[in-house]
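[1] With the sequence up front, the predicted model follows.
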Amino acid sequence: MEDLLQVGVITTTHGIRGEVKVYPTTDDAHRFEDLTYILLDTGKELCELEIEKVRYFKQFVILKFKDVDNINDIEPYKGRSLYVTREFAVPLKENEYYIADLIDMKVFLEDGSFFGTLKDVMETGANDVYVMQTEAFGEVLVPAIKDCIKAVDVEQGTMTIHLLEGLC
């Protein structure tokens, strides 16, 4: 299991006073209001930044970090990810999972045979779609619905699925 969970990506700077426009990669963009700090992936290390102010603009979150008061201080981090530790993650409801915990999960069919590896999660309006890489069929898209997803064991890193007709 991942210890860090991505909550956003810096898309660009906002103004000249060091604010950034963040594309949230979390279900609830307003969760930034509950955070006192965030971890920035600088490319070399994780840097802890204290959140000073949170605003919203369309689908973006505008963040101002303490002691970052100039556009030049934050501009090199465009495109970089923002993380929280698992202890600050939003609690999950039943049958909900963090995407980071699903990536690279081994997928098995109901009969116990190995099917493939979960490589990505596409978030759609109705339900998520799991992108699975298989040896036999290449890339297979499986909807994350009860009819298809029979069991998920995050601790073991495994998923059991029922393959609906026409998916392969």
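    Done, it's in.
[2] Going by C-alpha atoms from here, please, whenever you check contacts or count neighbours.
    Will do.
[3] just the helices in this structure please.
    Along the chain, counting by DSSP state H, helices occupy 71-74, 99-102.
[4] Need these in JSON lines (columns: mean neighbour count and distance to Phe32).
    Shown next, in JSON lines, are those (neighbours: other Cα atoms under 10 Å; distance: least, Cα to Cα, whole Å):
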{"stretch": "helix 71-74", "mean neighbour count": "15", "distance to Phe32": "18"}
{"stretch": "helix 99-102", "mean neighbour count": "17", "distance to Phe32": "18"}
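[5] Same list, those helices, but as a markdown table with distance to Tyr56 please.
    What follows is those, written out as a markdown table (distance: least, Cα to Cα, whole Å):
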| stretch | distance to Tyr56 |
| --- | --- |
| helix 71-74 | 19 |
| helix 99-102 | 24 |
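[6] Comparison target, given below:
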Amino acid sequence: MNQERRILLGRVLGAFGVRGELKFQSFTDPVATALKYQPWLLVHNGNERELPPVRGRETNKGLVVTFPDCADRDVAEALVGAEIWVARSRLPKPKPGEHYWVDLEGLAVSTVEGVELGKVSYLFNTGANDVMVVSGDRERLIPYVNEQFIVSVDFDVGRIVVDWDPDF
């Protein structure tokens, strides 16, 4: 896989059964969507390699995947903690008005009054809404709620404008 931006799809949680299947924690929604974004890059113990096509299925306990070169439980258990990455270009284009979180990371953030707050470090979900973590003179947690707090996102200039009190 070339050096283009990568997206963390998930990680191996453990062995599933005795035939080398793996319990996989998918960070996609829905979880089985991770299987569409191949080839996968396996990163484990400081090594990385591209995997041949991976098969998988959704169970009531999550996603179970089969790597072509993982034939028994011992090999599967040795992969616990491995991360699965994919090239950003493998993801479909977002719909108008939607963004992938990874595309927001690194954008400058300023208020509607023009006060610079910093750059987007990362986003996370609280269950109620998404939260944007902005690092600048200090760290700010800004709810990622369009129209209420997020005024505009401009990828061309690399800026997000927020309706936010800079002292908060």
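    Right, received. Where do you want to start? The structure presented is a predicted model; accordingly, all values stated were derived computationally and were not measured.
[7] For Met132 of structure 1, find the nearest of the helices of structure 1.
    Of all those, helix 99-102 sits nearest to Met132 of structure 1, with 10.8 Å by Cα to Cα.
[8] what range in structure 2 matches the closest one?
    Mapped onto structure 2 using TM-score structural alignment, helix 99-102 of structure 1 covers residues 101-104.
[9] How about residues contacting the matching stretch?
    If you take Cα atoms under 8 Å, 6 or more residues apart in numbering as the criterion, stretch 101-104 of structure 2 is touched by 7, 120, 122-123.
[10] Correct me if wrong: Thr26 of structure 1 contacts Phe32.
    No: Thr26 of structure 1 is beyond contact range of Phe32, at 9.7 Å (criterion: Cα atoms under 8 Å).
[11] Between those two, point out the one with more neighbours.
    More crowded of Thr26 of structure 1 and Phe32, by other Cα atoms under 10 Å: Phe32, with 21 against 17.
[12] all strands for structure 2, in order.
    6-16, 21-26, 41-44, 47-50, 55-59, 62-66, 83-87, 108-111, 116-125, 130-135, 139-143, 150-154, 159-162 (DSSP state E).
[13] Could you list every helix and strand that the second one packs against?
    Based on contacts counted as 3 or more Cα pairs under 8 Å, 6 or more residues apart in numbering; DSSP states H and E, the elements that strand 21-26 of structure 2 packs against are strand 6-16, strand 62-66, helix 73-78.
[14] For Arg159 of structure 2, find the nearest of those.
    Across these, Arg159 of structure 2 has its closest neighbour in strand 6-16 (21.1 Å, Cα to Cα).
[15] For Val61 of structure 1, which of the helices of structure 1 is the nearest?
    Nearest of the helices of structure 1 to Val61 of structure 1, taken as Cα to Cα: helix 71-74 at 15.4 Å.
[16] distance between the closest one and the chain's centre?
    Mean C-alpha position of helix 71-74 of structure 1 versus that of the full chain (Cα atoms, centre = their mean, to the nearest Å) differs by 25 Å.
[17] What's the average distance for it when superposed on structure 2?
    Helix 71-74 of structure 1 differs from its equivalent in structure 2 by a mean of 2.9 Å after superposition (mean Cα distance after the TM-score superposition for structure 1).
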